[in-house]
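K.L.:
Following is a predicted model, sequence given first.
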Amino acid sequence: MNLKSFLKTWEGTQAENRWARLFIAALLVIVFVLGSLLFRKETIVTIQPFTLTDEAWVTQENASTGYKESWGFALAQLLGNVTPASVDFIKQRIERLLSPAIYSDVINVLEVQARQIKRDGVTIRFEPRFVEYEPKSNKVFVYGYSYTRGVTNGIEKRDERTYEFKIQIANYLPVINYVDTYSDRPRTERVLERMRKIEERRSENEN
């Protein structure tokens, strides 16, 4: 049978309409599925942090290593460079990023340190040496040298300094869940495990 002639008949027209409805229904299903996938797909924002040479990305609830390292570096610079004139400004900037779980503890420590710095006229500056993100602990370690100068004698004291941060992403914004600083090299999981083994061997030898 000639298809062209068949389509000109009433039966051909009905058959063509049935197939057209099937194709339209299939296209609607495809559009619905694609729309659902697009709606559920998490938006990824690519950025160029000022402290990095490579691109980083951030989503609504997560971020790349580079993004977290960039924030860790910026926070260490903020907390590590303090003068009596800037201490209140630093406190105001950092408190906006703190999670409710640690807000009170961190603010109390900052207020105590602020009073001491103002009273003693101490100036602190920080020279970073490296930044490292540890996926296992979700910590950013910023290591460098801290220099403290008192107003009385003007002598500058240098020591090793590490800043630790846990940075969570909430609605594309960084939230600090943990912060610590100490005069030592970074206490990563690798370093802590090595220290535990040393302590275990020491205990065995003493016994």
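P.N.:
Happy to help now that I have it. Residues are numbered from 1 along each chain as shown.

K.L.:
CA only for contacts and neighbour counts going forward, please
P.N.:
Fine.

K.L.:
how close does residue 59 get to residue 171?
P.N.:
8 Å (CA to CA, to the nearest Å).

K.L.:
Show me which of these two is the more surrounded one.
P.N.:
residue 59 (17 against 11; other CA atoms under 10 Å).

K.L.:
Pick out the residue closest to the middle of this protein.
P.N.:
Computing the C-alpha centroid of the chain and ranking residues by CA atoms, centre = their mean puts residue 68 first, at 3.2 Å.

K.L.:
Regarding that one, which helix or strand does it belong to?
P.N.:
Assigned by DSSP states H and E, residue 68 belongs to helix 65-80.

K.L.:
for that helix, packing partners?
P.N.:
strand 56-58, helix 87-95, strand 123-134, strand 139-149, strand 156-170 (3 or more CA pairs under 8 Å, 6 or more residues apart in numbering; DSSP states H and E).

K.L.:
Among those, show me which one is buried the most.
P.N.:
strand 139-149 (a mean of 22; mean count of other CA atoms under 10 Å).

K.L.:
Go ahead and name everything in contact with that one.
P.N.:
68-69, 72-73, 76, 80, 122-134, 155-167, 185-186 (CA atoms under 8 Å, 6 or more residues apart in numbering).

K.L.:
cool, stretch 7-25 as well?
P.N.:
residue 6.

K.L.:
Check the offset of it from the chain's centre.
P.N.:
Stretch 7-25 has its C-alpha centroid displaced from the chain centroid by 57 Å (CA atoms, centre = their mean, to the nearest Å).

K.L.:
Check it against this one:
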Amino acid sequence: MKAGNFKKTFNGLYSENTYLKWLVIVLGFVVLLMTWKVLSKDTIVTIVPPTLAEQGWVDRQKASESYMESWALYVAYLLGNANPKNGNLIKTALTPLLDKNIAADILAAVDDQINQIRRDGVRISFEAKSILQDKRSPSKYYVFGDSSVTGNAENKITSKRTYEMELEIRNYQPVLTSIKTYAGQPKTPEALEREKRMSDRKQEMRKKQGIEQ
């Protein structure tokens, strides 16, 4: 073999070896970066909510709307169907969901409601008709439906009722941070704004009528 050809072949092999070394280093860096991304990314769990017929998901700090609606519906049914027989069961089911800042007040309110039902000798029930998410405060949900009170004489009174609550996801778990219930339609920001406009118009009409008189 001629010395010139050998030198060319050796130089070619050396250059190729250097290129392969850098390629291995770059690939190793890419693998490390991808591994870090995989390990640092929150796990997403795909589930089917118990009270809705569509698929949902939850990760460490957030969840799909269907999943959150499922829990809102669950809480409304628990509170709307409380009675002396299932009171302790409802409190046991609610306790893991309650934020520590409201837990004592909510559980005391459940006790008060059950004691009132026992004193009045009635049965209450709640049937949800719709679930709304507050578009301005996505963690707030409104469960609206029919609330019924049945007395000993089996006379039944049905009225419209809303359960308004705020739900968050903390470390994959739903947490109830506030809840209140009231008669009538959901008091969404849009509904409150409509009421205010109507109230303002009525006041203006009264003022005009007073001036004309």
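P.N.:
The structure has been received and is ready for your questions. Since the structure is predicted, the reported quantities are computational estimates derived from the model, not experimental observations.

K.L.:
Same list, the helices and strands packed on helix 65-80 of structure 1, but as TSV with distance to residue 115 of structure 1 please.
P.N.:
Formatted as TSV, the helices and strands packed on helix 65-80 of structure 1 follow (distance: least, CA to CA, whole Å):
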stretch	distance to residue 115 of structure 1
strand 56-58	37
helix 87-95	9
strand 123-134	13
strand 139-149	16
strand 156-170	20
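
K.L.:
Which one, of these, ends up nearest to residue 110 of structure 1?
P.N.:
Nearest to residue 110 of structure 1, of all the helices and strands packed on helix 65-80 of structure 1, is helix 87-95, at 6.7 Å by CA to CA.

K.L.:
once aligned to structure 2, how far is the helix or strand following the closest one on average?
P.N.:
Toward the C-terminus, helix 87-95 of structure 1 is succeeded by helix 100-120 as the next helix or strand (DSSP H and E). Helix 100-120 of structure 1, aligned to structure 2 and superposed, deviates on average by 1.9 Å (mean CA distance after the TM-score superposition for structure 1).

K.L.:
Quick check: buried residues in helix 100-120 of structure 1?
P.N.:
By neighbour count with 16 or more other CA atoms under 10 Å, helix 100-120 of structure 1 contains the buried residues 103, 106, 107, 110, 114, 117, 118.

K.L.:
which residue packs closest to the third one, ignoring adjacent ones?
P.N.:
Distances taken as CA to CA, 6 or more residues apart in numbering place residue 95 nearest to residue 107 of structure 1, at 7.1 Å, with adjacent residues excluded.

K.L.:
pretty sure that neighbour is in contact with residue 108, am I right?
P.N.:
No. Counting by CA atoms under 8 Å, residue 95 of structure 1 does not reach residue 108; the two are 10.9 Å apart.

K.L.:
quick one on the thing from earlier: out of the helices and strands packed on helix 65-80 of structure 1, which comes closest to residue 194 of structure 1?
P.N.:
Per CA to CA, nearest to residue 194 of structure 1 of the helices and strands packed on helix 65-80 of structure 1: strand 123-134, 15.9 Å.

K.L.:
following the lengthiest helix in structure 2, which helix or strand comes up?
P.N.:
Ranked by number of residues, the top helix in structure 2 under DSSP state H is helix 3-40. Of the helices and strands lying after helix 3-40 of structure 2 in sequence (DSSP H and E), the nearest is strand 45-47.

K.L.:
Just list what that following strand packs against, helices and strands only.
P.N.:
Contact partners of strand 45-47 of structure 2 among helices and strands, from 3+ CA pairs under 8 Å, 6+ apart: strand 56-58.

K.L.:
Residues contacting the strand it packs on, please?
P.N.:
Counting by CA under 8 Å, 6+ apart, 44, 45, 46, 47, 48, 49, 63, 64, 65, 66, 67, 172 sit against strand 56-58 of structure 2.

K.L.:
so who does the second one touch?
P.N.:
Just to be clear, that refers to residue 45 of structure 2. With the criterion set at CA under 8 Å, 6+ apart, residue 45 of structure 2 makes contact with 57, 58, 59.

K.L.:
Going by distance to residue 31 of structure 2, which of those residues wins?
P.N.:
residue 59 (24.9 Å).

K.L.:
The closest one: what's it in contact with?
P.N.:
Applying CA under 8 Å, 6+ apart, we find residue 59 of structure 2 in contact with 42, 43, 44, 45, 171, 172.

K.L.:
mind checking what it lines up with in structure 1?
P.N.:
Residue mapping for residue 59 of structure 2 onto structure 1 gives residue 59, with TM-score structural alignment as the criterion.

K.L.:
nearest residue to that match other than its sequence neighbours?
P.N.:
Closest to residue 59 of structure 1 by CA to CA, 6+ apart is residue 44, at 4.8 Å.
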